[in-house]
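In: Starting from these lines, generate the structure:
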Amino acid sequence: MEFYDFYTGQDFDSYRFLGAHPSDSGVTFCTFAPAAQHVSIIGDFNGWTDTGMGKIYDGNFWECMIPNAAPGMRYKYRIYKKDGSFLDHADPYAFYSEVRPGTASVICGLSDYHFHDEKWNRSRSASYNKPINIYELHFGSWKKKTDAPDGWYSYQELAALLIPYLKENGYNYLEIMPLAEHPCDESWGYQETGFFSPTSRYGTPDGLKAFISQCHQNGIGVILDFVPVHFAVNDYALWKYDGTSLYEYPSADVGVNEWGSCNFMHSRGEVCSFLQSAACYWLREFHFDGLRMDAVSNLIYWQGRPERGENKSAIRFLQNLNQGLKKRFPHALLIAEDSTAYPGVTAPVSQNGLGFDYKWDLGWMNDTLSYFQAAPSQRTQLYHKLTFSMHYFYNEHYLLPLSHDEVVHGKASIVQKMNGGYEDKFPQARALYLYMYAHPGIKLSFMGNELGQLREWDEKREQDWELEDYPLHKAFHRFLRELNHCYLTCPALWELDSSREGFQWIDCHQEEACIYVFERISGSQTILAIFNFSDMTRSYTFTCDRIRTFRLLIASDMTQFGGTCDYPEKELLFRKKTAEFTLSAFSGRWYLLD
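Out: Model prediction:
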């Protein structure tokens, strides 16, 4: 490790030096604890009694080699403060941890696992002209294993179940909620203690590598939810690691956030190197295809509040992180979950941007869901909630999310949010998704959304798979499955996503009728998207510049999807300069134009 780079926040490989590293001679342990009076190693190999560690380099690092230590053994660092008291800490750079409620680190080297994803690696890129349809997943509650104590499937077992499901349903990317070790299931992985340690809930690091390798062999990219903002307050982890605020701010005003966890102090180079190395570790060692970075607004502004001003140190950290990752992994998708209007989130660092590839369009999400929550009689006044996104869309590269955040904490599930009673909710939800997939921007939907789930997500329960026994839910699932495949195979819906040439409003002034019409365009295709979001059947006249053929691709009100329309004619030839359409309530259609 280059110590100068480590101290100045330029290091991306500190995990190769710090932590526990097995060799033929035993295991070498190394930790960074500059304010410690003394550090010992305790573990299975010495009966959990002190074995002293010696200072190396400039005295801020502590190291020892234990000949009889071996992979699979547990350990901690016993860190003595200036007053003689001590705390036993898990290794910040541990590559594995024991299953909760245990808190010890587990010796686990950087394995020589052999991936079988060479073909995938040769083809992957972070380009903006490809379809990206993301299924967001929480490993522990997608499905529950009835004969396992906590109901968890292993990484390998999930691969056998999940990969066929993703392929059948038309998702070509998987985003996994945080997998770094965390003590509390209810935190969903966002309150972390082991930033280099894949959670032992679901198996070993090699098991996770095998899962990713199998995804790649089946044409599925894998994105990890990464948390660079804060960490869990548990005293065995990073909190006051060497007896001082080594990783966190010493002042509670900026050191403790709205979630009650500790904010990383990004003004310290050692902290930046720690986080950069963790990000690099997941991309390099596990072959993840990208990182979704959580709570970026809390890095841009102090405590995520613009009125408190910009956090210049955290912004520099983000720029250095993204620029460094892109240099090492040009293919990686770097995605910001950011709710602010801060400019240049997806602009290159060379242009003073933050260097992300995509930003979550939370404005689109809020406007769209509030529109569909409103009564049909109110939608005439809210009409331009659905046109506003295209006023700013080309300022950034956007991802359209209907994520886990939208189906928890009293917000209701996506289908449940729709206005009206049970039967009215499904046509509106189908129309919503058809609109979402026609709108520019890559897509993300949380697990269970495809089932038309009516309850909020609960990490203690699996998804409501029994809903497939109910006709409306089964038809809704079929609709989303066909919609996903249609999206993946139609270049007009993604080839020019980042170009103004890829989208054109045909009619966005039907306020009273709640009708919206636009085209999606690529070099080889034009798709006409027509929507009627009112509760009444509407007639609409489309003006043609010439004789045109309209081939129906998909309609949200087809009978096989739970609608009322059969569409016996899938191809319509209009010889006049007008095309007449009758649009049922709460519906949408896509036509491929000649």
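
In: C-alpha only now, for contacts and for neighbours.
Out: Noted.

In: so how far is I176 from L444?
Out: 12 Å (Cα to Cα, to the nearest Å).

In: Those two: who's more crowded?
Out: Set side by side, L444 and I176 show more neighbours around L444, with 23 against 19, by other Cα atoms under 10 Å.

In: Checking the more buried one next. Helix, strand or coil?
Out: Here L444 is strand, with the state taken from DSSP: H, G, I helix; E, B strand; the rest coil.

In: residues contacting it?
Out: Residues counted as contacts of L444 (Cα atoms under 8 Å, 6 or more residues apart in numbering) are 133-136, 399-403.

In: Neighbour count and secondary structure added to those residues, as CSV?
Out: Shown next, in CSV, are those (neighbours: other Cα atoms under 10 Å; DSSP: H, G, I helix; E, B strand; the rest coil):
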residue, neighbour count, secondary structure
N133, 25, strand
I134, 27, strand
Y135, 26, strand
E136, 25, strand
L399, 25, strand
L400, 24, strand
P401, 25, strand
L402, 25, strand
S403, 18, coil
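
In: run this one through as well so I can compare:
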Amino acid sequence: MIVTSATDFQLHLFHEGTLNKSYELFGSHIVRHRKKVVGTRFTVWAPNAKKVRVMGSFNEWNGEVHPLEKLNNEGVWSIQIDEDLLGHLYKYEIVTQSGEILHKADPFAFHAEVRPKTASIVYDLEGFKWKDQNWRRKKKRKLVYEKPMFIYELHLGSWKKKNYGELYSYTELVTELIPYIKEHGFTHIELLPLVEHPYDRSWGYQGTGYYAATSRYGNPKELMVFIDACHQEDIGVILDWVPGHFCKDAHGLYMFDGAPVFEYKNYHDRENEVWGTANFDLGKPEVRSFLISNALFWMEYFHVDGFRVDAVANMLYWPNSKEEHANPFAQEFLQKLNEAVFEQDYSALMIAEDSTDWPLVTSPTSSGGLGFNYKWNMGWMNDILRYMETAPEQRKHLHDNVTFSIVYAFSENFILPFSHDEVVHGKRSLLNKMPGNYEEKFAQLRLLYGFFLTHPGKKLLYMGGEFGQFDEWKDLEQLDWFLVNQYESHQQLHHYFKELLAFYQQYKALYELDHDPNGFEWIDADNREQSVFSFIRKGKKPADTLVVVCNFTGASYEGFRIGVPYLTEYEEVFSSDAQEFGGNGRVNEQEVSAEEGAYHGKDYHMMVNVASFGVSIWRPKKIKGER
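Out: The predicted structure follows:
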């Protein structure tokens, strides 16, 4: 619903911070009466402006022709032009209190010119015919806590490019990207920010148009086509979303009317010195209306399934301080945000990218939590990568890097991320982080992925990791697809990853109790000298039990004894050392019978062969009392 003029009640809610669909009021809107277009309305918030005018391709960029009326003392301005201006370019011409004239893009614009041009475009989002009704019904019946969730994080501009580096459009990606996601068995994709942004190399994290899907890949309805196609193939779509800070380009939100509007007034709080951006003033009610509305907007018009909320730590604590000082405005904003999102869609994914130890991030706001339903486990990611980058013979000195995560694994609903941040800026790709020679790098990456998959928590992998991108992510180029086409080791790793993901989908023990301590049990967490870890993953039924053995050194063992929970036969259902994956073929082809005799605190034990740099997963054949 688009209103034709602002009501006092709407303005009250906006200035109170609770106009959660402020995009219905602000921005440019085609106005209809009995389905007939009668005009175009422009509404903007510029509380410090002396005058506001709209200039565009419809008035030869002469703002004097169309001045906006100031509706209230808080600085909401509006005009209705009795013309159908659909498709026209425009900007706001703002006269500051000092007499300076600024030309600003519309903060609520639904569409924008392709960079480097910066004008907003009058665009009508209505009328798209969605075909994802089955997906939307299904996801509300089956929440993800007890379901598989393996997210493929990607940057649309560098996943794959056409000849001469041309970008694929949203609609072209329907046939290029979606079959690839489906083939691999990923449950969701997570897209680096798609808000309009001027600089390609910001990857979308420094936005100017929060309501405008970036025009680099097409128009907003073409993005709707892409998301609709994802849903029809049972693929969820998560947007990386940045409510903490924004870029300072002249046409954007920064000093919108010549003074702080969207940002903090105080310089020390406003300036994000690390990224060269400005921090949103999360204590200002109108900014809360703007940002919370933005999340609901993407859900309503684009059917997105959730958000990875970027840089939560940067919001929770005041910036530019050597000590951590909590920002109460941010805490309250995040709580209000999550409440609003879940009120609109209780099955939404709200994922905090948070590196702090802030408590109760994924607890309900009614219990004092922030209200997210997932949090990235940055601690696990840092610990395991440091461990893997260490020479195998020295890993015994970092043994706790592997075991410590279980201490807190169930304190939040965690996603284990291997994200874009870990494969840029000289950090090297996951494959190239692995020590040793060429073959050992691949063996250890298979090992890492196997441990990743069997550790409690949902999963996320950045694009290219699935086939062993050797160079770190090059954001101006496409992934190194030639590796898959020309090199057997990368082909085998790619095959391994697809088989591993299919295995994950098949066995409930790997996802059903991800957030329940009853879903995990150590067998041996103390074998520091050999760096061999063994543990049990459990589902709701004993028959779903899996026994996992991970060997993080280059030594292999025959007749290796491990404790097991049941006196039965066990079969090895997955081995990272299989020859088809590029391994040495040290697999356990025969079933192994457990024997009586306590070991590792279990009543029974079995003797197995353990491959160097290998993951071996075992399933009990028949458990007494189970059918």
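
In: List just the nearest of the contacts of L444 of the first structure to G452 of the first structure.
Out: L402 (12.9 Å; Cα to Cα).

In: Trace that closest one over to the second structure, please.
Out: In the second structure, the residue matched to L402 of the first structure (TM-score structural alignment) is F418.

In: didn't its match look like it was pressed against Y462?
Out: Yes. If you go by Cα atoms under 8 Å, F418 of the second structure and Y462 touch, sitting 6.1 Å apart.

In: those helices in the stretch 1-150 of the second structure, which residues are they?
Out: Ranges of helices in the stretch 1-150 of the second structure, per DSSP state H, counting those that start in this stretch, are 8-16, 133-141.

In: Could you provide those in TSV, with additional columns for distance to S576 of the second structure and mean neighbour count?
Out: Shown next, in TSV, are the helices of the stretch 1-150 of the second structure (distance: least, Cα to Cα, whole Å; neighbours: other Cα atoms under 10 Å):
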stretch	distance to S576 of the second structure	mean neighbour count
helix 8-16	56	16
helix 133-141	33	13
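
In: which secondary structure element contains C508 of the first structure?
Out: Taking DSSP states H and E as the definition, one finds C508 of the first structure inside strand 503-510.

In: buried residues in that strand?
Out: Under the neighbour-count criterion of 16 or more other Cα atoms under 10 Å, strand 503-510 of the first structure has F503 buried.

In: in the second structure, what residues pair with it?
Out: Going by TM-score structural alignment: strand 503-510 of the first structure matches residues 520-527.

In: for stretch 205-219 of the first structure, same thing?
Out: By TM-score structural alignment, stretch 205-219 of the first structure lines up with residues 220-234 in the second structure.

In: Please identify which of the helices of the stretch 1-150 of the second structure is closest to L86 of the second structure.
Out: Taking the helices of the stretch 1-150 of the second structure one by one with Cα to Cα, helix 8-16 is closest: 25.0 Å.

In: Give me the distance between the closest one and the centre of its chain.
Out: Helix 8-16 of the second structure has its C-alpha centroid displaced from the chain centroid by 32 Å (Cα atoms, centre = their mean, to the nearest Å).

In: Mind listing residues that contact it?
Out: 19, 22, 74, 285-286, 289.

In: Weed out the non-buried ones from the residues you listed.
Out: Buried among the contacts of helix 8-16 of the second structure by 16+ other Cα under 10 Å: 19, 22, 285-286, 289.

In: how about those, which pair is most distant?
Out: S22 and P285 (12.2 Å).

In: The equivalent of F262 of the second structure over in the first structure - how many residues pack around it?
Out: Matched by TM-score structural alignment, F262 of the second structure corresponds to Y247 in the first structure. A count of neighbours around Y247 of the first structure, defined by other Cα under 10 Å, yields 24.

In: how near is Y247 of the first structure to N352 of the first structure?
Out: Counting by Cα to Cα, the gap from Y247 of the first structure to N352 of the first structure is 27 Å.

In: corresponding residue for F503 of the second structure in the first structure?
Out: By TM-score structural alignment, F503 of the second structure lines up with C486.

In: mean distance, the helix or strand where that match lies to its aligned residues in the second structure?
Out: Under the criterion of DSSP H and E, C486 of the first structure resides in helix 471-489. Mean deviation of helix 471-489 of the first structure from its aligned counterpart in the second structure after superposition (mean Cα distance after the TM-score superposition for the first structure): 0.8 Å.
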